[in-house]
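A.B. asks: how would this look folded up:
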Amino acid sequence: MELDEAFGSVGQFGRSQKRLTAFLVLLQVYVACQSMLIVLVGAVPEYHIDQGEIPASTEELARHVRFADNFTSIATEWYLIRHEAYKVNLASSLYFAGLLIGNIFFGPLSDRLGRKPVYMSGLFFDVIFGYVTAFAPSYEIFAMSRFIVGIMNGGMSLVSFVLTQEYVGKSYWALTGSLTNLTFAVGIAIYAFLGYYIREWRFLAFVSNSPGVFFFLLSLYVCSLVYYGLTFSAGELGGNLYLNVALYGLIEVPAFPLCMFFIEKSWSGRRKTTTSFLIFAGFACIFTIFLPENSGFFFSPTLLALCGKLTVSAAFNIVYIYTSELYPTVVRNAGLGVCSMTCRFGGVLAPFVPSMKTLNPSVPFMVFGISGVSAGFLTLLLPETLNKPIAESIEDLQGPVYQMLKNKKVNQLEENT
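C.D. replies: Model prediction:
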């Protein structure tokens, strides 16, 4: 039985599938809190140094510095100011470096060992080292724990995204993928709300990490991946193939018709939409250079920057969905890992781009703008995946039947009839 046949027979988005994907989508709230942790935990309040000359050592600095605000952070506890201020940014870069490594290794591992064991292991160690972060006795242990949390968080969230795609039929991939990224943004807002009321950084780190325990316990009941099992013969599955498929996709119920109408009708295709969003974001960044600061609200650099941010977020969302549709089942997570790895690499480098202002104030805008425009045009070299068949193996990509189904005229005829 082919994949599309299986989902067509038992339902693409049944009740149990909705529950599973809802759980994985809500997991992004926890992922977002871990990703944004350093923004508040590493905040540096205003401070005053009693004596005129700058203390030479951290111990000396601790005796003479006074912090003005009433919140604590790693900067106030370990006096990461002056010559030690770089350590806050270093902790942030270590986290993103961990995300980079997690994306590299977790993708191929989940393709080889299965999604669930790799996902469960990543979430378990993510929670453990999240608590190490909250109770770290020194900066060195804090930085080390952030690096490991980055590895686990990046790999685990990548696998969970693939699970939201593979638990449902292909026609719902755009919906589940979009909801995943939308919930991540909601998680950032929730973390900001927590940070407003929780002023002690260790307690904030503890509270932000605690939902991970809840999600881990619930994950113990998440079923084994049906989609991955379909790539093996029925004999290897011990006769449980049809039981698994029927159990988790028995009833077909239309969901979110308005969202699906927007996704399927308004978007002209994954490739075209990604291209237009990236190019607009790039031009928005470049045009900011030529706008004066006092040019009115509708022509202000701030509004243009917000529009650029909106389109970058939209392109980021679609790229994940697009990548999952490009790769066959057996290497899908590895392919998404490469995509996500590039993003994390950008996260490591991005903090250093503003320093290019020393060369010219316009250089950072040109770097980000040219990156967006060039990425947009390069996307045109890729094939379209909207309403196209799913490849289940490497051999499918080269098969004559698959190539025929990819043909635009054949798909148009199928849609018309």
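A.B. asks: C-alpha only now, for contacts and for neighbours.
C.D. replies: Noted.
A.B. asks: contacting residues around Thr342?
C.D. replies: Counting by C-alpha atoms under 8 Å, 6 or more residues apart in numbering, Thr342 touches Leu100.
A.B. asks: got the buried residues for the helix or strand hosting it?
C.D. replies: Per DSSP states H and E, Thr342 falls inside helix 332-349. Using 16 or more other C-alpha atoms under 10 Å as the test for burial, helix 332-349 gives 332-341, 343-345, 347-348.
A.B. asks: List just the nearest of the residues you listed to Thr323.
C.D. replies: Of all these, Thr323 sits closest to Leu336, with 6.2 Å by C-alpha to C-alpha.
A.B. asks: that older thread, show me how far the helix holding Thr342 is from its chain's centre.
C.D. replies: Remark: helix 332-349 is offset 9 Å from the chain centroid, using C-alpha atoms, centre = their mean, to the nearest Å.
A.B. asks: next SSE after that helix?
C.D. replies: Counting by DSSP H and E, the next helix or strand C-terminal to helix 332-349 is helix 363-379.
A.B. asks: Another for comparison:
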Amino acid sequence: MLFPIFSSYTPKWRCKFNDASSLPTLGSDSATFSKNCTVFQHCTAPNTIEFDHIYFHSAALEFNWICGSMGYLVPLFAQIQFCGVLIGTLFYGSLSDCFGRKPVAMFALSFGISMIVLSGFAPSWQILLVARFFVGLCIGGVVVVVYTWTMELVLPEHRIPIRSIFNWHRLKRKQLCRELFRDKGLRRRVLVLWFMWFTSSMCSYAIDLNSSEISGNLFVNQILFSVIVITAKWFLIPFDALQFSRRNLHQYSQLMAIIFSWH
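C.D. replies: This next block holds a predicted model:
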């Protein structure tokens, strides 16, 4: 799902002057590495564009999604994939109810893998965008269907005892979605939780998808991001007890994030 980090990677550039008379025309910024589209568009022959630290040839470099009329394809690439994820989460859930979890899960996995291979060998950016849309569609199916299917692998004779451990209570009537908004206190909590989850997801994906803009080695930065997330999750295990206050953890964590991000 975070593949756009690498597909949209674009290193800084500068104009490599073969003709010194062009320097005053482009300005002094053209001699230093930056992401100045004016330099990129006006650096013409006999001068050439020189990139800084090309770790690999991303889709942005291969199909020239850098500046000008093609520059909009960089954000569009991620948008199309995440639109596929959104549609897949809605579409595959209904399919799995009609045709079963296993066949739909196997289809989502196999078709998704084939689309990943196609995106790797796409001869044009149009085919690449279509392939990544279907990859996102299959990711939505995997998130919804495969997780449910693995939970249903528990033998039927063990499902009721396992569920009764956590749900041993009187049977209540089925509640509707509007019940969440009738009570003032419950309505306030739901709205706060929705806003928190939306903000958390937006910040998380914004940081991940823009991590390629951070200075330094791209791969080292991604490893550091992963290590921090894994360490934080392992750190929470010994504190997840009855006396553990998740509200305090959340509030103090947000406070620390605000303090350290302030500059």
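A.B. asks: do you know how far Val229 of the second structure is from Ser261 of the second structure?
C.D. replies: Distance, Val229 of the second structure to Ser261 of the second structure, by C-alpha to C-alpha, to the nearest Å: 17 Å.
A.B. asks: Looking at these two, which is more packed in?
C.D. replies: Val229 (11 against 8; other C-alpha atoms under 10 Å).
A.B. asks: Can you give me the neighbour number for Ile49 of the second structure?
C.D. replies: By other C-alpha under 10 Å, 17 other residues sit near Ile49 of the second structure.
A.B. asks: quick revisit: the helix holding Thr342 of the first structure aligns to what range in the second structure?
C.D. replies: Under TM-score structural alignment, there is no match for helix 332-349 of the first structure anywhere in the second structure.
A.B. asks: now swap in stretch 365-380 of the first structure and tell me
C.D. replies: Using TM-score structural alignment, none of the residues of the second structure align to stretch 365-380 of the first structure.
A.B. asks: Check stretch 108-127 of the first structure too.
C.D. replies: Against the second structure, stretch 108-127 of the first structure falls on residues 94-113 (TM-score structural alignment).
A.B. asks: now the strands for the stretch 1-150 of the second structure?
C.D. replies: Assigned by DSSP state E, counting those that start in this stretch, the stretch 1-150 of the second structure shows strands spanning 13-16, 48-51.
A.B. asks: most packed of those strands?
C.D. replies: strand 13-16 (a mean of 22; mean count of other C-alpha atoms under 10 Å).
A.B. asks: Give me the distance from that one to the chain's centre.
C.D. replies: 31 Å.
A.B. asks: cool, and stretch 67-77 of the first structure?
C.D. replies: Chain-centre distance of stretch 67-77 of the first structure: 30 Å, with C-alpha atoms, centre = their mean.
A.B. asks: cool, and stretch 234-243 of the second structure?
C.D. replies: Here stretch 234-243 of the second structure is found 27 Å from its chain centre; the criterion is C-alpha atoms, centre = their mean.
A.B. asks: First-to-last residue distance for that stretch?
C.D. replies: Taking C-alpha to C-alpha as the measure, stretch 234-243 of the second structure stretches 18 Å from start to finish.
A.B. asks: How about stretch 46-60 of the first structure?
C.D. replies: End-to-end distance for stretch 46-60 of the first structure, by C-alpha to C-alpha: 18 Å.
A.B. asks: Name the residues that touch that stretch?
C.D. replies: The list of residues contacting stretch 46-60 of the first structure from outside it, by C-alpha under 8 Å, 6+ apart, reads 61, 64-69, 79, 84.
A.B. asks: One more pass at 6 Å, please.
C.D. replies: Contact partners of stretch 46-60 of the first structure, identified using C-alpha atoms under 6 Å, 6 or more residues apart in numbering, comprise 61, 64-68.
A.B. asks: If you count neighbours, what's buried in it?
C.D. replies: For stretch 46-60 of the first structure, burial by neighbour count (16+ other C-alpha under 10 Å) applies to Pro55.
A.B. asks: now stretch 137-153 of the first structure
C.D. replies: By 16+ other C-alpha under 10 Å, the buried positions in stretch 137-153 of the first structure come out as 139, 142-153.
A.B. asks: Give the aligned range of it in the second structure.
C.D. replies: Counting by TM-score structural alignment, stretch 137-153 of the first structure pairs with residues 123-139 of the second structure.
A.B. asks: circling back to that earlier point, ok, so of the buried residues of stretch 137-153 of the first structure, who is nearest Ser313 of the first structure?
C.D. replies: Closest to Ser313 of the first structure, out of all of those and judged by C-alpha to C-alpha, is Asn153, at 19.8 Å.
A.B. asks: picking that back up, closest to Tyr402 of the first structure out of the buried residues of helix 332-349 of the first structure?
C.D. replies: Nearest to Tyr402 of the first structure among the buried residues of helix 332-349 of the first structure: Arg332, at 17.3 Å, using C-alpha to C-alpha.
A.B. asks: contacting residues for that closest one?
C.D. replies: By C-alpha under 6 Å, 6+ apart, the residues touching Arg332 of the first structure are Ser324.
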